[in-house]
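only the shape, not the letters, is given here:
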């Protein structure tokens, strides 16, 4: 049995980067969705923009998860 260490390292690196990026995007979504509640009625336009950005972040996370499930099940 032979282990291809280069391929294993590549999979580890890509998985690590993808995980950090996905968690970062989800965190931006949470921050964007919570800023409107803390500012109250003062930041009307900014809270709409933050909420829209949060929805985009959540949609990107859902798309990444759906793509991962597609890759797993397509084989």
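Yep, it's here. None of the values given here were measured: they were computed from a predicted structure.

going by C-alpha atoms from here, please, whenever you check contacts or count neighbours.
Will do.

mind giving me the packing neighbours of the host helix or strand of residue 61?
Element membership of residue 61, judged by DSSP states H and E, is helix 44-74. Under the contact definition 3 or more CA pairs under 8 Å, 6 or more residues apart in numbering; DSSP states H and E, helix 44-74 sits against helix 5-39.

included below, for side-by-side comparison, is a second structure:
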């Protein structure tokens, strides 16, 4: 029995890169949907109140695109495993 170390390393590298990419996309989606902290008049950050402004439409759209790309990547991975 022989192990093709080059192929094993290639699989490890690609899986690591895809995993980090999906985690980064999901993180960007969460950041896009999170609320911004309000600032006080002196410029310091204040704790966001319950009435803090919601994220802008562009941030929400970008977050949904990130979540959609995550869903597509996971769905493709499941398809490849099953097929």
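Everything's here; your move. Worth saying up front: this structure is predicted, and the values here are computed from it rather than measured.

quick TM-score on the pair, please.
Scored against TM-score structural alignment, normalised by the length of the first structure, the superposed chains reach a TM-score of 0.84; 70 aligned residues with a CA RMSD of 1.7 Å.

on that earlier part again, show me what counts as buried in the helix holding residue 61 of the first structure.
By neighbour count with 16 or more other CA atoms under 10 Å, helix 44-74 of the first structure contains the buried residues 47, 50-51, 53-58, 60-61.

so which of those residues comes closest to residue 2 of the first structure?
Using CA to CA, residue 61 is the member of the buried residues of helix 44-74 of the first structure that sits closest to residue 2 of the first structure, with 35.7 Å.

ok so, going back, reformat the buried residues of helix 44-74 of the first structure as a markdown table; add distance to residue 12 of the first structure.
Shown next, in a markdown table, are those (distance: CA to CA, whole Å):
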| residue | distance to residue 12 of the first structure |
| --- | --- |
| 47 | 38 |
| 50 | 33 |
| 51 | 34 |
| 53 | 30 |
| 54 | 29 |
| 55 | 29 |
| 56 | 27 |
| 57 | 24 |
| 58 | 25 |
| 60 | 22 |
| 61 | 20 |
